[in-house]
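Undergrad: one predicted model, sequence on top.
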Amino acid sequence: MTAMNETADLVAFSVDRSGPVAEVTLLGPSKGNAMGPDFWRELPIVFRALDADPEVRAIVLTGSGRNFSYGLDLPAMMGAWAPLLGPDSLAGPRTAFLKEVRGLQASVTAVAECRTPVIAAVSGWCIGGGVDLIAAADVRLASAEAKFSVREAKVAIVADIGSLQRLAGVIGEGHLRELALTGKDIDAARAERIGLVNDVYPDQEAVLAAARAMAAEIAENPPLVVQGIKEVLSLNTERQVADGLRYVSTWNAAFLPSKDLGEAVQAFMERRKPEFKGE
């Protein structure tokens, strides 16, 4: 079965083909392509299907509309998570939440493990889970107006889907610590300086064209050699990433439930600045 057959009934993504290049587009349906239940369920389906399709030799990953992704769709996900995250939650609910986190991690890891090279073309906002997603890509390109943020600290969460594990080797630990500890936003120019993106292009149309051109260039190379390059480059990092993901999921299952998290969610819903008390 081809990738196109496998991904025929998607809600959060579209998959298009142009010769040996597949283009995966985030569709939402939430505002800013925020990552809700459909996203997390469909992401591994899409990339495992593309990985299994011998006719696909390169993948472009981008977002619909003005923004790549606002990251985790917190209101959509909290409905299922709220019963697991009470301050008095015991082992059962926390174990269930651990399983939830590891499921999200596995979804993004499907991108990193895809044997076909993935080029992320980022425009507009790329926040939280959006950064986790592009960290799993092989190459990242941005338009001039793109903005990036490892924002989880601002919502009382230790980032747990891959940014803390994958980006140290991309941007260096010093830059990663700054971004993760502050939760600050950076523009495309800063992202290029620290190596988060390879190149910056004038606008969304230009960055998408550049990503397609790079994908076509990769697709001209021997596919087994390209796969071999990915395998060799991943050898030194995949165990470290896997161990880090396992550790942070356990950490968050133990320590994520807090009054600060409740305050972060409440402040988000009320569109105000949260007041954290370390409780």
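TA: Happy to help now that I have it. Here the structure is a predicted model, which is why all the values come from computation and not from measurement.
Undergrad: going forward, measure contacts and count neighbours with C-alpha atoms only.
TA: Noted.
Undergrad: give me the neighbour count for residue 108.
TA: 23 (other CA atoms under 10 Å).
Undergrad: swap in residue 47?
TA: Residue 47: 26 neighbours (other CA under 10 Å).
Undergrad: ok, so what distance separates it from residue 61?
TA: Separation of residue 47 from residue 61 (CA to CA, to the nearest Å) stands at 11 Å.
Undergrad: ok, which stretches of the stretch 1-150 of the chain are helices?
TA: Using DSSP state H, counting those that start in this stretch, the helices of the stretch 1-150 of the chain run over 3-6, 37-52, 74-81, 91-112, 129-135.
Undergrad: all strands of the stretch 51-200 of the chain, in order?
TA: For the stretch 51-200 of the chain, the strands defined by DSSP state E, counting those that start in this stretch occupy 58-63, 118-122, 125-127, 139-143, 147-149, 185-187, 199-201.
Undergrad: ranking those strands by burial, who's on top?
TA: When you average the neighbours per residue for each of the strands of the stretch 51-200 of the chain (mean count of other CA atoms under 10 Å), strand 118-122 leads with a mean of 28.
Undergrad: for that strand, packing partners?
TA: strand 58-63, strand 139-143, helix 204-219 (3 or more CA pairs under 8 Å, 6 or more residues apart in numbering; DSSP states H and E).
Undergrad: now distance to residue 41 too, for these, in a markdown table please.
TA: Formatted as a markdown table, the helices and strands packed on strand 118-122 follow (distance: least, CA to CA, whole Å):
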| stretch | distance to residue 41 |
| --- | --- |
| strand 58-63 | 17 |
| strand 139-143 | 23 |
| helix 204-219 | 25 |
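Undergrad: of these, which is nearest residue 71?
TA: Among the helices and strands packed on strand 118-122, the nearest to residue 71 by CA to CA is strand 58-63 (11.6 Å).
Undergrad: just to revisit the earlier point, pipe the helices of the stretch 1-150 of the chain into a markdown table and attach distance to residue 199 per row.
TA: Listed next are those as a markdown table, based on distance: least, CA to CA, whole Å:
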| stretch | distance to residue 199 |
| --- | --- |
| helix 3-6 | 29 |
| helix 37-52 | 24 |
| helix 74-81 | 31 |
| helix 91-112 | 20 |
| helix 129-135 | 14 |
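Undergrad: pick the most deeply packed of those.
TA: The highest mean neighbour count among those, using mean count of other CA under 10 Å, belongs to helix 129-135: a mean of 26.
Undergrad: show me what that helix is packed against.
TA: Contacts defined by 3+ CA pairs under 8 Å, 6+ apart place helix 129-135 against helix 91-112, helix 163-166.
Undergrad: which residues touch it?
TA: 35, 68-72, 108, 111, 120, 140, 148-150, 161-163, 166-167 (CA atoms under 8 Å, 6 or more residues apart in numbering).
Undergrad: with stretch 63-73 instead?
TA: For stretch 63-73, using CA under 8 Å, 6+ apart, the contacting residues are 25-28, 30-36, 62, 121-131.
Undergrad: what about versus this one:
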Amino acid sequence: MPSELLQEDQPLPQGGTIRTWTLNRPEQRNAISQNLLAEMEGALSGLNPEQGIRGLIIQGSGPAFCAGADLKERASMSREDVDSFLNRMGRLFRQIETLSVPTLAAINGFCFGGGLEMALCADFRMASKEAQMGLTEASLGIIPGAGGTQRLPRIVGRAIATEMILSAERITAETALSRGLIREIADDAESLKLSASRWMQKVCENAPLSIVLARQAIEKGMEMSLEDGLKLERELYEKTLETEDRLEALKAFKEKRKPVFKGR
């Protein structure tokens, strides 16, 4: 049985690699099966900066990113199995969201339900111009169950998220861009791969520890008052002052060259 999750590493000029996950169920529009979920759970352990991983790109094979959960498989599952599946998927998405490396979802086609919920966990989202996306659960008699009702409003705002979820609307890449859901539109799937790679290379040129701490400041600060968020920012800033990477940046500036960061 072929793997339902393909993994590939792209070396970076400054050292380290960007890992790409490709959801590999093209005939099922990369719907999330129990096997695919298990493979993603297992692959998480390899996404460690100490092992040289600097970033993660998630994409789909064929004409889809991810159509959500595998509804054919779910039809044969018991209530207990469905609950277990949703709990596991929710944990997986939260782990992706809190990884110690930056993440990007390259949405190359259909992206519905749990597929969009997974993309919402990434730091960045890009799409091909033919992409369609939406939280369409209301049309199936359910609601988003893997974080969609919580993450979408935080990204696009309450009013737009309410419209999308209650209408089960399927939006185009152009609409997603206008709503701030994605940052860029590529002409086709191959152009999307190139754009995703270029963007992640740009992000990964920066100090790994700075990326980790900045993400913490943003995520945790969003749940605090402004005053508490500013205190948190200062605390995390202080952690950067004695790092080797900060000293390397100062040295590189003086020597008029690009810094070579080590994540220390």
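TA: Now that the structure is in, tell me what you want to look at. Remember, it's a predicted structure, so these values are computed and weren't measured experimentally.
Undergrad: looking at the helices and strands packed on helix 129-135 of structure 1, which is nearest to residue 262 of structure 1?
TA: Going by CA to CA, the one of those nearest residue 262 of structure 1 is helix 91-112, 15.7 Å.
Undergrad: next, count neighbours for the residue mapped onto residue 67 of structure 2 from structure 1.
TA: The alignment partner of residue 67 of structure 2 in structure 1, by TM-score structural alignment, is residue 70. For residue 70 of structure 1, the neighbour count with other CA under 10 Å is 23.
Undergrad: go on, residue 269 of structure 1?
TA: 11.
Undergrad: what's the answer for residue 62 of structure 2, then?
TA: Using other CA under 10 Å, residue 62 of structure 2 has 18 neighbouring residues.
Undergrad: now do residue 32 of structure 2
TA: The number of residues packed near residue 32 of structure 2 is 25, by other CA under 10 Å.
Undergrad: leaving aside the residues adjacent along the chain, what's closest to it?
TA: residue 69 (4.5 Å; CA to CA, 6 or more residues apart in numbering).
Undergrad: how many neighbours does the one you found have?
TA: For residue 69 of structure 2, the neighbour count with other CA under 10 Å is 21.
Undergrad: returning to that earlier point: I'd like the helices and strands packed on helix 129-135 of structure 1 as a markdown table, with distance to residue 235 of structure 1 appended.
TA: Putting those into a markdown table (distance: least, CA to CA, whole Å) gives the following:
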| stretch | distance to residue 235 of structure 1 |
| --- | --- |
| helix 91-112 | 12 |
| helix 163-166 | 13 |
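Undergrad: residue 180 of structure 1 is nearest to which of these?
TA: Of all these, helix 163-166 sits nearest to residue 180 of structure 1, with 7.8 Å by CA to CA.
Undergrad: give me the contact list for the closest one.
TA: The set of residues external to helix 163-166 of structure 1 that reach it, using CA under 8 Å, 6+ apart, is 131, 132, 135, 136, 150, 176, 180, 240, 241, 244, 245.
Undergrad: superposed on structure 2, where does that helix end up, distance-wise?
TA: Helix 163-166 of structure 1 differs from its equivalent in structure 2 by a mean of 1.1 Å after superposition (mean CA distance after the TM-score superposition for structure 1).
Undergrad: structure 2: matching residues for that helix?
TA: Using TM-score structural alignment, helix 163-166 of structure 1 lines up with residues 148-151 of structure 2.
Undergrad: list the buried residues in that stretch.
TA: Buried residues in stretch 148-151 of structure 2, counted by 16 or more other CA atoms under 10 Å: 148, 149.
Undergrad: ok, and what's touching stretch 9-16 of structure 1?
TA: Stretch 9-16 of structure 1 has contacts (CA under 8 Å, 6+ apart) with 4, 7, 22-29, 38-39, 42-43, 46.
Undergrad: and residue 44 of structure 2, what's its match in structure 1?
TA: Taking TM-score structural alignment, the alignment pairs residue 44 of structure 2 with residue 47 from structure 1.
Undergrad: next: residue 122 of structure 2.
TA: Matched across to structure 1, residue 122 of structure 2 falls on residue 137, judged by TM-score structural alignment.
Undergrad: with residue 171 of structure 2 instead?
TA: Aligned by TM-score structural alignment, residue 171 of structure 2 pairs with residue 186 of structure 1.
Undergrad: hmm, its match is touching residue 145, no?
TA: No: look at residue 186 of structure 1 against residue 145 with CA atoms under 8 Å: they stay out of range, at 10.5 Å.
Undergrad: distance of residue 142 of structure 2 from residue 158 of structure 2?
TA: For residue 142 of structure 2, the distance to residue 158 of structure 2 - CA to CA - is 19 Å.
Undergrad: surely residue 208 of structure 1 touches residue 121?
TA: Yes: counting by CA under 8 Å, residue 208 of structure 1 does reach residue 121; the two are 5.8 Å apart.
Undergrad: list residues touching both of the two?
TA: Jointly contacting residue 208 of structure 1 and residue 121 under the rule CA under 8 Å, 6+ apart are residue 62.
Undergrad: thinking again about what came up before, now do the match of helix 163-166 of structure 1: distance to the chain's middle.
TA: Relative to its chain's centre, stretch 148-151 of structure 2 lies at 14 Å (CA atoms, centre = their mean, to the nearest Å).
Undergrad: skipping adjacent residues, who's closest to residue 156 of structure 1 in space?
TA: Nearest non-adjacent residue to residue 156 of structure 1 (CA to CA, 6+ apart): residue 261, at 5.1 Å.
Undergrad: err, residue 137 of structure 2, not the other one
TA: Computed as CA to CA, 6+ apart, the closest residue to residue 137 of structure 2 that is not its neighbour in sequence is residue 143, at 5.0 Å.
Undergrad: cool, residue 169 of structure 2 as well?
TA: residue 134 (5.9 Å).
Undergrad: which residue in structure 1 lines up with the one you found?
TA: Matched to structure 1 by TM-score structural alignment, residue 134 of structure 2 sits across from residue 149.
Undergrad: circling back to that earlier point, wait, what's in contact with the nearest residue to the match of residue 122 of structure 2 once chain neighbours are set aside?
TA: Among residues not flanking residue 137 of structure 1 along the chain, residue 118 sits closest, at 5.1 Å (CA to CA, 6+ apart). Residue 118 of structure 1 makes contact with 58, 59, 60, 61, 111, 137, 138, 139 under the criterion CA under 8 Å, 6+ apart.
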